[in-house]
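# Next come a sequence and a model predicted from it.
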Amino acid sequence: MNPSLNPTPSRQPAPATIARLLFDSAQRFAGHAAIEENGMRLDYADLPDQALQVTRGLMALGIQAGDRVGLWAPNSREWILAALGIHCAGAVLVPVNTRMKGVEAADVLARSGCRVLFVQQRFLEVDYPALLAPHRPATLEHLVVFDGAGALPAHDLSYSQFLRGAATIEKLTAERRALCIGPEAVCDLLFTSGTTGKPKGVMSAHGQNLRAFGEYVRVLGLGPGDRYLIVNPFFHAFGYKAGWLTCLIAGATILPHAVFDAEAVFERIARERVTVLPGAPTLYLSLLAHPRLASTDLSSLRVAVTGSASIPPSLIERMRNQLGFSVVTTAYGLTECGGLATLCDPQDAAEVIAGTSGRPLPGTEVSIRDPENRTLTQGETGEICLRGFHIMQGYFQDPAATAEAIDADGWLHTGDVGRLDPAGNLVITDRLKDMYIVGGFNCYPAEIEAALLGHPAIAQVAVIGVADARMGEVGCACVVLRQGQQLDEQALIGWSRERMANYKVPRQVRFFSALPLNPSNKVAKNDLRAVVAGA
């Protein structure tokens, strides 16, 4: 472990629950803005009262410690306050993906047993309560509607009505509830993306989240005065835990951003003096490709965090030189480990930051294993397995799936493929599910994507496996060209044949003006497969 990643002793123990973090941060960072949104500024000193108002409202509705409470809304100040209020009530936060349809959201709410749902009235022309109504589970007792207008069904409340109900519960009663929570208590239930079967609810606890992201804060050097633009959605660990929860640990100012748009992000960076901007590589590629790059004031930018198996070192250098980041690093995690497992030292060379995801957090381990669950040696490629304090408590009410994911020795089997380099950095090769087989050879798309990004005409690329009568499967490269560049299918295939093994060379090339992205700004490969199959 590089000395810069070693834990340093603190004069007082860090808060071990989100409720205690809330009270601690209010004292330590009083006078600093906790949240700024649409010209409204909420000071850290005032944050506990605002959050406890939500806690009191939930207690007035009969919510007990351990009850599940859903949250279906875009990034906003209300999302954060609702989440903190849920945490302080000792309840379990269940974020719902804003891209879900009514039946999908209802499935998550029913299987988690949510009694209350905070929900946005309308977002991106979607009426969420109306979307849910035909599928609403009987276990969902109340909707609390942000920006609700008009009459609501019985037992449902506008947010202002909900807050009025808080007056029936004494503030001291809510504080006592908040301070009774232990670090091992489950604080959230995040549902996985459900690539195989239905999404599964991942249970993680207060203490493990704060310990992991306390390390994240320390390595990145975040602190009061940082202004953190959170484009990643709050329903995802990157926007929630590596986003606003991280800000509360550091005393940084949270700048929620509901919908990614390069123009709007550019304007906010300049106008609001953004210093921290994490995101998927596609976010930075979009900014670098923006026609106003040279004329926009990006001088406030300081910290960038990204993660992917296919980042060219040139992107890291461009982020430093053209976007002005002095701290650029990569990380790796998944929902089942709270969103963070390894972290790269920002002082490492661009090749290390681009080509690896860094080393395990202190108190955690990474092991590369073969299909028989045997440990592989350094440099060998296999399944990435994790063990340590940050591993989930399990899948909610699904012991069989939990036992399948976490073996008897406590190793979480991630389904990701990778290896460890001589310095102990994790190199991600790919997702097991994205691997395809060409003539008996395993092909890992991320490895091929990294090679293709070396072509001077290519801005972005995603590789997928497609059916082939002779080979079983072959690779298809889905390409976005740099502005003003030209390239055709045969030229790229020829270029590839000179630079990679024949079985890795894409047999097909499709050109796109933009690749489809999921809400986390990662390429939506299932959407690409559907487009290519239908072409």
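Structure received. Residues are numbered from 1 along each chain as shown.

# From now on I want contacts and neighbour counts done on CA atoms only, so please keep to that.
Noted.

# Show the residue spans covered by the helices in the stretch 251-400 of the chain.
262-272, 281-288, 313-321, 350-355, 399-405 (DSSP state H, counting those that start in this stretch).

# Tell me which of those lies nearest to Asp297.
Distances from Asp297 to each of these were compared using Cα to Cα; the minimum, 5.4 Å, belongs to helix 262-272.

# Comparing the helices of the stretch 251-400 of the chain, which comes out most buried?
helix 350-355 (a mean of 22; mean count of other Cα atoms under 10 Å).

# and that one, what other elements does it pack with?
helix 313-321, strand 327-332 (3 or more Cα pairs under 8 Å, 6 or more residues apart in numbering; DSSP states H and E).

# hold the first one in mind and look at this next one:
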Amino acid sequence: MTTTYLDLINRGAKQYPNRTAIVYEDQAFTFRDVDRLSSQLAHAMHEAGARQGDRVALLLNNGPNSVPLDFACVKAGLNRVPLNARLSVNEHVKMLSESGAQRIVFGADLAEHTAALKAEVPELHCHGLDSSIGGGTDLLRSARTQPESAPTITVKDDDIVLTLFTSGTTGTLKAAQHTQASYAGICKNVLMNLINVEHDDAMLHAASLIHASGIFVLPFWLRGARTVIMKAFDPTAFLDLIARERITAINMVPTMLQMLLGHPDFEQTDVSSLRQVIYGASPMPRPVIEQAMAVWGRERFWQYYGQTECPLTITVLRPEDHEADLLGSCGKPCVDVELRLIDEAGNEVPPGAPGEIAVRAPSMMKGYYNADQLNAEMFTDDGWLRTRDIAVMDERGFLHMKDRTSDMIITGGYNVYPREVEDVLMEHPAVAECSVVGTKDAKWIEAVTAAIALKPGQQATEAELIEFVSGRLASYKKPRKIVFLDSVPKTAVGKLNRKALRDLLA
């Protein structure tokens, strides 16, 4: 028996009952408050008919109930299936079908959306938080009369506690399953490799808590530190909260950092408390990270590379390595992660050669739900997880990402990695965003095609941008076509969505 997710929740609650655990707008909740409410919600879900092992979908925007509800699912022995609130009813219907979830817990602001889901899936049991539809349960109301101690359940290391749909760009709907043990492993991975949480620390969350941002909650909970939650990212409010709440850590995606850089208060904000600016999820354009470091200082910036299938950190680029060519790296392998680069047959590639990243770690998923064929493809016979990411390891031990295998462009017999072209285009002063894909071409089979969003008031022509790239990369890597858009397609968590762009251009 190893340490479980439930063990870590109980440990934090017991050790720091009177400290502030959660801050949301003008509300503050102690560890005792969160522990009590999560236990009552666990009982309320059992009373509503949920049983240990059931898959329960969660449709919730960031708010004061985000953490108590997650903890309640663990205490009730439920397998939570978070649904991103930005997706459509049709997408959610498909996710409910794919995951087999027969119950959903929804926030009051998403009651109308849930009613539309219920209309499409009549057998769906709907439980609200300060809300109810179609005669369903209001779990918060029910929780008020429930016991304040958690239900008595027995858990095993391999019990599934989380089934999370990935935001990958391949177009295939995949649901990664994490267990009691693997989620505890994620917490240890973060504390060991990325952030040494101290007693009086505070982390600000503006990205959705159902993805990478939420993974930081448990490490902070375990150390008696605060989790400060925003409903959604707003640059003005974000900068204000860093100063007002004495925030010590933030987790960013490139789009968020770009918006902060463009804010008039960026350079004036008091960031004296801020020790770590953590970024990952998608590659950070070099001009963006260089500008941010020039203002806030290199010593604050930490990059991680990970996947939903193996959160949170597979590799980490530490502040002292944020320089020169290493800015194009994603760091060195984490101490609790085994990593190797392999070819299609599963053999290790020679040093310096590109290969697919394969990993083994306590934090990796048990497998995709209901996807035997996909699991057979993703796991090697000896238990290594194939990431579908292509990288090169340099002689210093730093991993340099090339791209996802599904995004590689083959043009005229040459391989082109979109990220390399995107990084160059982002150096052009008129370019705000860009995404590069391959499109069908009679001559080249695939033509390197760039979608560009220009900065307000800026201009650039197709010929100018192509010439800009051709002076910096091999000729075969330069875009053959440029398409100008108001914004480039992204996933719900802010990553470039090359699959959507390919579909749009087709």
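Received it, and whenever you're ready, just let me know what you need. In this text the structure is predicted, and so the values were computed from the model without any measurement.

# related to what we said a few turns ago, could you dump the helices of the stretch 251-400 of the first structure into JSON lines with distance to Phe146 of the first structure added?
Listed next are the helices of the stretch 251-400 of the first structure as JSON lines, based on distance: least, Cα to Cα, whole Å:
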{"stretch": "helix 262-272", "distance to Phe146 of the first structure": "23"}
{"stretch": "helix 281-288", "distance to Phe146 of the first structure": "28"}
{"stretch": "helix 313-321", "distance to Phe146 of the first structure": "37"}
{"stretch": "helix 350-355", "distance to Phe146 of the first structure": "41"}
{"stretch": "helix 399-405", "distance to Phe146 of the first structure": "35"}
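
# Quick one: closest of the ones you listed to Arg419 of the first structure.
helix 350-355 (11.4 Å).

# Give me the mean deviation of that closest one from the second structure.
On superposition with the second structure, the mean distance recorded for helix 350-355 of the first structure (mean Cα distance after the TM-score superposition for the first structure) is 3.8 Å.

# What ranges does the stretch 51-200 of the first structure have for its helices?
Under DSSP H, counting those that start in this stretch, the stretch 51-200 of the first structure gives helices at 77-88, 102-112, 128-132, 159-165, 171-179.

# buried residues in stretch 326-340 of the first structure?
327-340 (16 or more other Cα atoms under 10 Å).

# what's the closest of these to Lys525 of the first structure?
Nearest member of these to Lys525 of the first structure, counting by Cα to Cα, is Leu334, at 17.6 Å.

# Need the counterpart of the closest one in the second structure.
Using TM-score structural alignment, the partner of Leu334 of the first structure in the second structure is Gln307.

# Okay, its match and Thr166 of the second structure: tell me how far apart.
Gln307 of the second structure is 9 Å from Thr166 of the second structure, where distance means Cα to Cα, to the nearest Å.

# for Val93 of the second structure, same thing?
16 Å.

# Please apply the same query to Trp296 of the second structure.
From Trp296 of the second structure to Thr166 of the second structure the distance is 32 Å (Cα to Cα).

# got it, and Leu222 of the second structure?
26 Å.

# do Glu299 of the second structure as well
To Thr166 of the second structure, Glu299 of the second structure is 31 Å away according to Cα to Cα.
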